[in-house]
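Engineer: no sequence on this one, just coordinates:
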């Protein structure tokens, strides 16, 4: 996750250019990154990094043609069917 990504797209005023920037950043993401597990020995006074609620599941490949979006799931490598 790029912490500066929001700052990069915040200054793009053209909606098409902003969407193109978001699309190019997100098209390579294939897994919903899970949050880091909490450490049992960590003190409660420590500042806890706020997570985004990631689930860890594989994300589909999304293709766009004009205004249409198509979702395509890849078969897992260990799937025998």
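Structural biologist: Yep, it's here. Here the structure is a predicted model, which means the values were calculated and not measured. Numbering: from 1, shown residues only.
Engineer: make it CA atoms for all contacts and neighbour counts henceforth
Structural biologist: OK.
Engineer: from what I can see residue 69 touches residue 61, true?
Structural biologist: No. If you go by C-alpha atoms under 8 Å, residue 69 and residue 61 don't touch, sitting 10.2 Å apart.
Engineer: Pasting the second one now:
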């Protein structure tokens, strides 16, 4: 456990930047009687492929790399690329739980990620 939030965020980033799959938990074997002292706690992975997020100008694009076993066409060499609209980014950031924010080194009270997206733009009245 790293106490400094900035160092913790950097450690999480360096560990996760190369992970491209949300690895699922290994299934438990019921007939595995020799290893009963302490079961390994899973992290609840779903097995989904994680996209690359690229910024072009003011727009964000997600790219999903296709596996080699999918579509043997020439198009399979090109990754799927689509626009990642701001409302989807906002909803994805809203889904981050308080415990995950703490693990990432962000303050629940002062630095929620969805607060970093402008949803209301205040405009002063005309003179």
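Structural biologist: Happy to help now that I have it. What you see is a predicted model, and the numbers here were worked out from it, not measured in a lab.
Engineer: Can you give me the TM-score here?
Structural biologist: The TM-score (TM-score structural alignment, normalised by the length of the first structure) is 0.58; 68 aligned residues with a C-alpha RMSD of 2.9 Å.
Engineer: Translate residue 76 of the first structure into the numbering of the second structure.
Structural biologist: Using TM-score structural alignment as the criterion, the counterpart of residue 76 of the first structure in the second structure is residue 67.
Engineer: For that match, what is the enclosing helix or strand?
Structural biologist: Using DSSP states H and E, residue 67 of the second structure sits in no helix or strand.
Engineer: Can you report how many residues lie near it?
Structural biologist: 12 (other C-alpha atoms under 10 Å).
Engineer: repeat for residue 36 of the second structure
Structural biologist: Taking other C-alpha under 10 Å as the criterion, the count of residues near residue 36 of the second structure is 7.
Engineer: What is the burial count for the aligned residue in the first structure for residue 28 of the second structure?
Structural biologist: Counting by TM-score structural alignment, residue 28 of the second structure corresponds to residue 38 in the first structure. Residues near residue 38 of the first structure, counting by other C-alpha under 10 Å, number 9.
Engineer: Tell me the spacing between residue 38 of the first structure and residue 72 of the first structure.
Structural biologist: 34 Å (C-alpha to C-alpha, to the nearest Å).
Engineer: repeat for residue 34 of the first structure
Structural biologist: 22 Å.
Engineer: cool, and residue 50 of the first structure?
Structural biologist: Residue 50 of the first structure is 31 Å from residue 72 of the first structure, where distance means C-alpha to C-alpha.
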